[in-house]
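*Asks:* Task: produce atomic coordinates for the following.
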Amino acid sequence: MNDLTELKRFVVAHAISQGLPADHYAALLDRVTTDAGDEPGSWPYEWIRAGDEWDAAGQTALAAQYYTMGRFPYVDGPGRKRALVRGLDAFDRWRRGVPGLEPVVVEVGGVPVRVWAAGLSAERPRPLLVMTGGIVSPKEQWAAVLPQIASFGMAGVVADLPGVGESPLRYGSDAWTLFPAILDALEDRARVSETYLLALSFSGHAAITAALRDPRVRGVVGNGPPIHDFFTDAAWQARVPKITRDTLAHLVGVPPEAVFAHVRDWALRDADLAALTVPLAAVTARRDEIIPPGDVERLKRHVRDLRLVEHDDVHGAPSHLAETRVWSLLAVQRMRPDADPEVIAALTSALEDARTGAGR
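*Replies:* Below is the predicted model:
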């Protein structure tokens, strides 16, 4: 069972990342008195009830966000399962009204996995951007960005990290194979030899690994990725929030007390970082409660083409949402040799606005 105080604190960062104003969810959180079950006052029930109200009001996209929060941080029973199913249904209904936003099923190790895509074309294949969330955020939290990616002259895909959301995969050290599988599936509808990965939180670790092993990956943008010390530093691991430890344990399929021993061998070595030949851009947070500062220092010491933005913030930099979003999209465009100068200029201007507060 999740610690309710910790659960409420962490979900606020995700609500902010989805652009939900505090007056939308503050009263809802006050009504939540228990993590477990699916009765009034429980975590899933209250988020689902609010989602139903938005859905009835015709706000399908907003309803999907509320349902998605109801399954946060992962499905552990009937209530959160109900929230996940409703969230998937609401998002699917919303995306049907968005031209070009489509589901695609890819085979990952023989297992069918659904992703969301936009900008795919057999006649005019475009460079590809693949976006993934972390261990607690499913693809439906991020897929609304796909039409914007398509407007940049790219094809875009948003996928779940293995085990997250509706993904049937088990999260493991082979999570990086998700990316080559997506590229293989789309090679007739996108220029997969020019692929960029925008990978948030834990999926950044998988994205860097994929870039080391698949030459079709031409650049990686991350936000708070674990690198080495997160996997090996026992003193730091003792400080990692319970919700993070328990979610990671759930995804990899081991008891919480065994999870750090299980993932210890996942650490990227200094030689791995030095071998990275493509640019890596990363958002980091000085008060990150999940990723140790040593991981950022390793990137600085060993990655040959590193582009960092550092915020005085917690994991994911939720208080710098507007700036982080634009900076990440701009970082992708600056990695592309054939990016549209007008797109870069527009994103640069938007970044300046975000940094001065005009874009928030």
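*Asks:* can we go C-alpha only for contacts and neighbour counts from here?
*Replies:* Noted.
*Asks:* Find the nearest non-adjacent residue to the residue most central in space within the chain, please.
*Replies:* Ranked by distance to the mean C-alpha position of the chain (C-alpha atoms, centre = their mean), the top residue is G133 at 1.3 Å. Nearest non-adjacent residue to G133, counting by C-alpha to C-alpha, 6 or more residues apart in numbering: L200, 4.8 Å away.
*Asks:* neighbours of that neighbour, just the number please.
*Replies:* 24 (other C-alpha atoms under 10 Å).
*Asks:* got the contact list for it?
*Replies:* M131, T132, G133, G134, G222, N223, G224, P225, G316 (C-alpha atoms under 8 Å, 6 or more residues apart in numbering).
*Asks:* For V157, see how far away the third one is.
*Replies:* Counting by C-alpha to C-alpha, to the nearest Å, the gap between G133 and V157 amounts to 12 Å.
*Asks:* next one: the fourth one
*Replies:* Summarising the geometry, the distance separating G134 from V157, computed by C-alpha to C-alpha, is 15 Å.
*Asks:* And these two? Which one has more around it.
*Replies:* V157 (30 against 22).
*Asks:* and that one, helix, strand or coil?
*Replies:* Taken by DSSP: H, G, I helix; E, B strand; the rest coil, the conformation at V157 corresponds to strand.
*Asks:* Excluding chain neighbours, what is closest to it?
*Replies:* Computed as C-alpha to C-alpha, 6+ apart, the closest residue to V157 that is not its neighbour in sequence is A117, at 4.3 Å.
*Asks:* Surely the one you found is in a strand?
*Replies:* Yes - according to three-state DSSP, A117 belongs to a strand.
*Asks:* Next secondary structure after the host helix or strand of A322?
*Replies:* Per DSSP states H and E, A322 falls inside helix 321-335. Under the assignment DSSP H and E, the closest C-terminal helix or strand after helix 321-335 is helix 341-356.
*Asks:* and this one, so I can compare the two:
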Amino acid sequence: MPYQWKVAPEDLFVERYRQMVNSGLPTEDVDMVRSAVTEMWPDRPGGWVYEWSRLAAGYAERGRHRLAALAYGWAKFPALADDAKHMALQRQLEQYTLAAPGFEVAFERRLVTAFCGEGVKTLPVHLLTPRGWSGDTPVLLASGGVDTWKMDFHQLFEAVALRTGMGVLAFDIPGTGECVGPMDSEDGADIVRALAAEARALGNGRVLHLGISMGGHFSACSGLAGDVDAAIVIGGPVEAAFAPGRTFAHGMDGIVGNALGFGHEPSPAELAKSWPSFGLRPLLDLDANVPMLVINGADDVHVPQHDTLVFAGRSDTEVHLLPDTGHCAVSKMPHVLQLMFDWIDRHQLPTVRS
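*Replies:* Okay, the predicted model is just below:
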């Protein structure tokens, strides 16, 4: 069962405010919610989920479904720790689906079966393609991390599809969103391999993998293992982030604990027992990766610089540690996107649209 933990809502606004307004929500509406929220978990006036859901419902009543989906996305943030958060996720999906006819790309919701260890997972994914797409380009697998999921990143994934001409197959990593937990490195790798097979059949046979934040752990894994044809890692933890004694900022310990499947707030020792299987040192030692692009901010409080710089000097690998920005270089996202598009162009991965 998921659990709630002590986290100050204002701390989340401080950390995520730029992300909230850059996602497309009007600044004045974000400020209104920020001024109204006084507590994190109770579903009542002043509560995080209540105030964000009230904003979303107002958008929905006026037929502004894309904004409603964004607001419900923040209502369920940062983890599905109770029924109100699960309801917000369901309402986000409803509003996202209603908004789909107005997207600049074509939208299709699909189910993909992945064999994970001895079990099977059926994973809802979203295929975003440029209008008139004929499947003659690579397909990009794309995911966010432990608290920002496939619908939350729609604007970015839509921009990638339009700029590159590729289809984008968006999914949630294990333990998050619509991918039932717990988060597990091996299950994540199995899911990526299943999605890569699906993507090869949809496009021209070539598959790229974009992972953001914890999703970057899985794209680093797929790129190092050669499970895809190219990989982009933005703010991905790969080794030092999982070292013993690591602590978390801005409530991330509770977010991660929920994704890992704990039913109570874990102690640092309990969290530490979960990390050894996530370390990618065995793959890093192979020196057999596909072309990779690795980017992060130099001031990241969640992922040590080592986890970006460890890729420097590898064959077919380009590394950028950007100054004066934090986790995933989110405050410099236009620059990150340009680096990504330039890298795709240089590698002639898809047929890039003018």
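*Asks:* Drop the TM-score for these two in here.
*Replies:* Here the TM-score for the pair of chains, by TM-score structural alignment, normalised by the length of structure 2, is 0.87; 337 aligned residues with a C-alpha RMSD of 2.4 Å.
*Asks:* circling back to that earlier point, counterpart of the residue nearest to G133 of structure 1 over in structure 2?
*Replies:* With TM-score structural alignment defining the correspondence, L200 of structure 1 maps onto I212 in structure 2.
*Asks:* can you pull the buried residues of the helix holding A322 of structure 1?
*Replies:* Across helix 321-335 of structure 1, burial judged by 16 or more other C-alpha atoms under 10 Å covers 321-324, 326-335.
*Asks:* Including distance to T247 of structure 1 and secondary structure, could the contacts of L200 of structure 1 go into JSON lines?
*Replies:* Below are the contacts of L200 of structure 1 laid out as JSON lines (distance: C-alpha to C-alpha, whole Å; DSSP: H, G, I helix; E, B strand; the rest coil):
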{"residue": "M131", "distance to T247 of structure 1": "21", "secondary structure": "strand"}
{"residue": "T132", "distance to T247 of structure 1": "17", "secondary structure": "strand"}
{"residue": "G133", "distance to T247 of structure 1": "14", "secondary structure": "coil"}
{"residue": "G134", "distance to T247 of structure 1": "11", "secondary structure": "coil"}
{"residue": "G222", "distance to T247 of structure 1": "20", "secondary structure": "strand"}
{"residue": "N223", "distance to T247 of structure 1": "18", "secondary structure": "strand"}
{"residue": "G224", "distance to T247 of structure 1": "17", "secondary structure": "coil"}
{"residue": "P225", "distance to T247 of structure 1": "16", "secondary structure": "coil"}
{"residue": "G316", "distance to T247 of structure 1": "16", "secondary structure": "coil"}
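*Asks:* Could you find the counterpart of E178 of structure 2 in structure 1?
*Replies:* When structure 1 is aligned by TM-score structural alignment, the residue opposite E178 of structure 2 is E166.
*Asks:* can I assume its match sits in a strand?
*Replies:* No - counting by three-state DSSP, E166 of structure 1 falls outside a strand, being coil.
*Asks:* Can you get me a residue count around it?
*Replies:* Look at E166 of structure 1: counted by other C-alpha under 10 Å, it has 19 neighbours.
*Asks:* need the contact list for it.
*Replies:* L84, P138, D160.
*Asks:* Likewise for A155 of structure 1?
*Replies:* Here A155 of structure 1 is in contact with A117, A118, G119, L120, P125, R126, P127, L128, L129, I149, A190 (C-alpha under 8 Å, 6+ apart).
*Asks:* Strands of structure 1, start to end?
*Replies:* Taking DSSP state E, the strands of structure 1 run over residues 102-108, 111-118, 127-132, 155-159, 191-200, 217-223, 280-285, 306-311.
*Asks:* still on that earlier bit, mapped onto structure 2, which of the contacts of E166 of structure 1 hold?
*Replies:* Retained in structure 2: D160, out of the contacts of E166 of structure 1 (criterion both residues aligned by TM-score structural alignment, their matches' C-alpha atoms under 8 Å).
*Asks:* What is the nearest of the contacts of E166 of structure 1 to L280 of structure 1?
*Replies:* L280 of structure 1 lies nearest to D160 out of those, by C-alpha to C-alpha, at 20.9 Å.
*Asks:* which residue lines up with the residue nearest to V157 of structure 1 in structure 2?
*Replies:* Matched to structure 2 by TM-score structural alignment, A117 of structure 1 sits across from L127.
*Asks:* Look up how far A100 of structure 2 lies from that match.
*Replies:* Distance from L127 of structure 2 to A100 of structure 2, by C-alpha to C-alpha: 11 Å.
*Asks:* Who has more neighbours out of these two?
*Replies:* Each of L127 of structure 2 and A100 has its neighbours counted (other C-alpha under 10 Å); L127 has more, 21 against 15.
*Asks:* Now do the same contact list for the more buried one.
*Replies:* Applying C-alpha under 8 Å, 6+ apart, the residues contacting L127 of structure 2 are A106, F107, E108, R109, R110, G167, V168, L169, A170.
*Asks:* quick one on the thing from earlier: now tabulate the contacts of E166 of structure 1 in CSV and tack on distance to A235 of structure 1 and neighbour count.
*Replies:* Formatted as CSV, the contacts of E166 of structure 1 follow (distance: C-alpha to C-alpha, whole Å; neighbours: other C-alpha atoms under 10 Å):
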residue, distance to A235 of structure 1, neighbour count
L84, 35, 26
P138, 30, 29
D160, 30, 29
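*Asks:* How far off centre is stretch 184-199 of structure 1?
*Replies:* Here stretch 184-199 of structure 1 shows a centroid-to-chain-centroid distance of 18 Å under the convention C-alpha atoms, centre = their mean, to the nearest Å.
*Asks:* before we move on, what about stretch 112-127 of structure 1?
*Replies:* Centroid separation between stretch 112-127 of structure 1 and its chain, computed with C-alpha atoms, centre = their mean, is 19 Å.
*Asks:* Need the distance between the two termini of it.
*Replies:* Termini of stretch 112-127 of structure 1 sit 24 Å apart (C-alpha to C-alpha).
*Asks:* Over to stretch 15-35 of structure 2?
*Replies:* So stretch 15-35 of structure 2: terminal residues 15 Å apart, C-alpha to C-alpha.
*Asks:* Export the contacts of L200 of structure 1 to TSV and append columns for distance to G172 of structure 1.
*Replies:* Listed next are the contacts of L200 of structure 1 as TSV, based on distance: C-alpha to C-alpha, whole Å:
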residue	distance to G172 of structure 1
M131	19
T132	15
G133	15
G134	13
G222	19
N223	20
G224	19
P225	15
G316	22
